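Colleague: have a look; sequence and predicted model below, questions after that.
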Amino acid sequence: MHRSPLSLVLSGIAGLVIIMFLAHFVAPTDLGESHPTIDQLKTSAVATPVASTSSAADGTVKTVPESRAEMQMSFSPLVKQTANAVVNVYAEKLVESRSPLADDPFLQQFFGQRMPNRSEKQSSLGSGVIVGADGIVVTNNHVIEGADDIKVALADGREFESKVVLKDDRLDLAVLKIEGSAPFQTIPLGDSDSVEVGDLVLAIGNPFGVGQTVTSGIVSALARNQVTPGSDFGFFIQTDAAINPGNSGGGLIDMKGELIGINTAIFSRGGGSNGVGFAIPANLVKVFIESAKGGTGSFVRPFIGASFEPVTSEVADALGLDRARGALVSSVIEGGPAEKAGIRPGEVVTAVNGIAVEHPDALGYRLTTVGIGKDARLSVANNGKVREVTLRLERAPETAPRDERLIEGRTPFAGAVVGNLSPRLADELHMSAASEGVVITAVNRGSPAARVGFAPKDIIIAVNGVPIDKTETLVKAAADDPAFWRVEIERDGQRIRQFFR
């Protein structure tokens, strides 16, 4: 159908009116936050001096952004600066499993309950960050725990054997040393105390073993506790940057290209990222690395000589606090650093060196980052008043000879290493400093002690009715070789009675 010239003219006029209407009334709306336009970002990038340049595949030159506004264009320059220092960590260990034939009645006629276990290799993967040009790598302890062989793969594809320099299960940190030619690219350690909620961050790691992956997000919260069971300090940086299995040990990077945390855990129902990830702060990582360089073989925590509890609303009201915060002193060990500093049960520690303490885990974190042999200034509240005390941070004392011994012979304890408890040994085993008696410090794999279920940190209370107060007493009791064993132990605060033939 042909349209008349008049209708075409009218259609054109109507279209022009519609365009003018849209241009006037449907302009971009300010929703309360000013966002720079692309042209503004380009102008800003040109006006600001750049640190370096790089060429894209099409030959165009990309400038490295030096402002937050410029960073909105791309994180790629920051990734190029840091990604090569994030490595993949592959750990392999030999694990024993019960033979499927162990319950076969015919074979039990010959082997009884002594059917040999079978061994198989088990592999795990994670991430790590190179923090020393000589090949020092920081990762999570759970990535390499129990590993017999550890390999580190660099971003460029090179692989190196590595050895464990220091590890600690309660901190969930480990330091590795790459056995290869130096120097290696590193990421500098930042100041995690300067991190604020809302800061932009990158998480770099090896999720699900697919290869190096970069995700972005912000710092969602600080000083998170109750994140990982058994953790020494509940003091994590929370981020919404995607962290998945395999990211453990990888780096949380700020916009200055500095390491502000080691990615460690996530809250997830399905195993993948839900935008709730946690990282160990860099300031704790620094102390751990220094301990590794000291060659002590174990991470030494400061001995406070006191026990602490969270502050409830009732306690806060009774002590004149504005709210429930701080660490309530529940007990003080005689002659310990806390008693020497004048700290008494019932008082509340509210700050360390002027930094507020919200809960007991935060107190432990703050004191650990101060370091052994140094003084910490504590703010202590009681009856509505706050006073300052000086706490000298010491290593836990060895009040009794350790006298570690390997138990041998025809006894259910055979293959167990035992020692006399002291605050220092208790600290090494991550036990209460007030623990006393004879404790199992290690159990040899496949030994009688392992088969009957003894484990490190078990305190041996009595054997066949004989109280065990020192290792010598246990050795004598084990040498009697009775036909029947009646053993009483303490495990995680619970008394357990066991019977063996």
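Modeller: Here it is on my side, so go on. Numbers count the residues shown, from 1 in each chain.
Colleague: C-alpha from now on. contacts and neighbour counts both.
Modeller: Will do.
Colleague: surely Arg497 meets Trp485?
Modeller: No - applying Cα atoms under 8 Å, one finds Arg497 not in contact with Trp485, separated by 10.5 Å.
Colleague: got another, please set it beside the one above:
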Amino acid sequence: MKQTIRLFLVALVAGAVTLGGYKLIENKEVLSFIPQENSSFIPINYSSNGAEMNTDFTDAAEKTVHAVVHVKNITVSRQPTNMMEYFQGGGQPKAMVGSGSGVIISPDGYIVTNNHVIANASNLEVTLNNNKTYTAKVIGTDPNTDIALVKIDGDDDFPFIPFGDSNAVKIGEWVLAVGNPFNLTSTVTAGIISAKARDLNQFDGNPQSFIQTDAAVNRGNSGGALVNTRGELIGINTAITSETGSYVGYSFAVPSNNARKVIEDIMEYGNVQRGILGIQVGNINPQIVEKYGIKDTQGVFVGGIEKGSGADKAGLKEGDIIKQLDGYKVSKFADLSGYLGSKRPNDVVEVTVLRNGNERKIPVKLIKLETFSIDDLGLEVKNTPPEELKARGLNNGVTVTRALTPEVAQYKLEGIIITRINDEIVNDIDDVKVIMTQRDYRTPIKMTFMDNAGNINSFIFR
């Protein structure tokens, strides 16, 4: 009997020691080793338990799918049936139908979509997820951002999607694209934020700042919603890059902060109010690095200051590198243009610049960008501040901001000041509008201007 008890106690103690040792090893989640001299090692973390992803998209889909609509654009054009109609105009009317998506943003039926979805529409039809169809009217458009605002009227409140903060989205964050690709209504796809502030128009002088995602977007998705997992609108799906015209892994959305600002401007002012700092932007290249002793490779280089602008009055200087706007990180020009796209004239923006190796925070009041597109010349112009005219020895003129076509872009006319068109004095963009409206379209256009070297030249556009 005593022998049996003794064996039982030995077994009990051995079991306790074994269990204690196992627990001691089990609790050691990370094993670290001190390398010996002249040896190398790779740190390894065994603490992961291999937990599965537990992301549920059903709530966000349910919140948003009923507020994304199908937009049908009916355009009527005349097709010439003989040579006389071809040269003199006329012909048989022919209806063409295009389609896209839109997002209801208020219970009273305001809908945001892409400008290219509703462009040149003779009639707009909007179909909801419940198959009810409404006739929509265009409230306003902004081709520069490809955003348009339309409205439908009904007896009851419409489902809508609230705006989220697109500046707060993070790379790698899950998103849903909701739209009507290929006329398939109420389609939801999932993906992640692949990049922010992506500029697809960096070569045409009209910088954009898109959210890039790998959520599947195809024809018909244009104008649809990009939402986060809380069902908040963070973007308007606008474009894809593809050699075939169909989705291949990249799609792009106008950030919701920019879209919201555009439609609020349209509702309040009837047009878009654009606020700018008043700077000329330069690329950080080896020549700039050598001239200014720059060590940073990220940020926006200030290549010049517009006289009388907010940047000029606030004390920004040529050679500054803009690193932040209101604490928002600026790594490239698309970051800057995207953030300013959500601001208005007279807004004050805190600009963090790097100057002589030191950071400074400078509040800058944005000025209004007033431009006019001279389509016949392929140029966009803006009013020139009096200080700039005086500095260049001129009494009048408008400044070219960008070329509108690749053919004109090759001449590098940005920054020149147009003083006369067809020998008529140009004081501001209103003068340009009048001259271009009243001119004889059968005659060439003569443009007199001062180039960036201070020389007076004339171009004849035929």
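Modeller: Nice, I can see it. Every value quoted in this text rests on a predicted model; they were computed, and no experiment measured them.
Colleague: ok, back up a step: compare Arg497 and Trp485 of structure 1 (neighbour count), which wins?
Modeller: Applying other Cα atoms under 10 Å to Arg497 of structure 1 and Trp485 shows that Trp485 carries more neighbours, namely 17 against 12.
Colleague: what's the nearest residue to the more buried one if we skip its chain neighbours?
Modeller: Phe500 (4.9 Å; Cα to Cα, 6 or more residues apart in numbering).
Colleague: quickly note the distance from the one you found to Val463 of structure 1.
Modeller: 11 Å (Cα to Cα, to the nearest Å).
Colleague: any shared contact partners between the two?
Modeller: Residues touching both Phe500 of structure 1 and Val463 (Cα atoms under 8 Å, 6 or more residues apart in numbering): Trp485, Arg486.
Colleague: the more surrounded of the two?
Modeller: Val463 (19 against 11).
Colleague: and stretch 268-288 of structure 1, how far apart are its ends?
Modeller: Criterion Cα to Cα; first-to-last residue distance in stretch 268-288 of structure 1 is 28 Å.
Colleague: what sits against the corresponding residue of structure 1 for Asp155 of structure 2?
Modeller: Aligned by TM-score structural alignment, Asp155 of structure 2 pairs with Ser181 of structure 1. With contact set as Cα under 8 Å, 6+ apart, Ser181 of structure 1 has no partners.
Colleague: switch to 10 Å and redo it
Modeller: Ala133, Asp134, Gly135, Phe160 (Cα atoms under 10 Å, 6 or more residues apart in numbering).
Colleague: for Lys256 of structure 1, see how far away the second one is.
Modeller: Spatial separation of Asp134 of structure 1 from Lys256 of structure 1 under the definition Cα to Cα is 23 Å.
Colleague: compare the two (neighbour count), which wins?
Modeller: Shown here are Asp134 of structure 1 and Lys256; by other Cα under 10 Å, Asp134 has more neighbours (17 against 13).
Colleague: residue in structure 2 matching that one?
Modeller: So Asp134 of structure 1 corresponds to Asp108, using TM-score structural alignment.
Colleague: my guess is its match meets Val150, correct?
Modeller: No - with contact defined as Cα atoms under 10 Å, Asp108 of structure 2 does not reach Val150; the gap is 11.5 Å.
Colleague: please identify every residue contacting each of these two.
Modeller: With contacts taken as Cα under 10 Å, 6+ apart, Asp108 of structure 2 and Val150 have no neighbour in common.
Colleague: residues contacting the equivalent of Val126 of structure 2 over in structure 1?
Modeller: Matched to structure 1 by TM-score structural alignment, Val126 of structure 2 sits across from Val152. Counting by Cα under 10 Å, 6+ apart, Val152 of structure 1 makes contact with 87-91, 125-128, 137, 158-163, 176-179.
Colleague: follow-up on the earlier one: so how far is Ala133 of structure 1 from the match of Asp155 of structure 2?
Modeller: From Ser181 of structure 1 over to Ala133 of structure 1 (counting by Cα to Cα), the distance is 10 Å.
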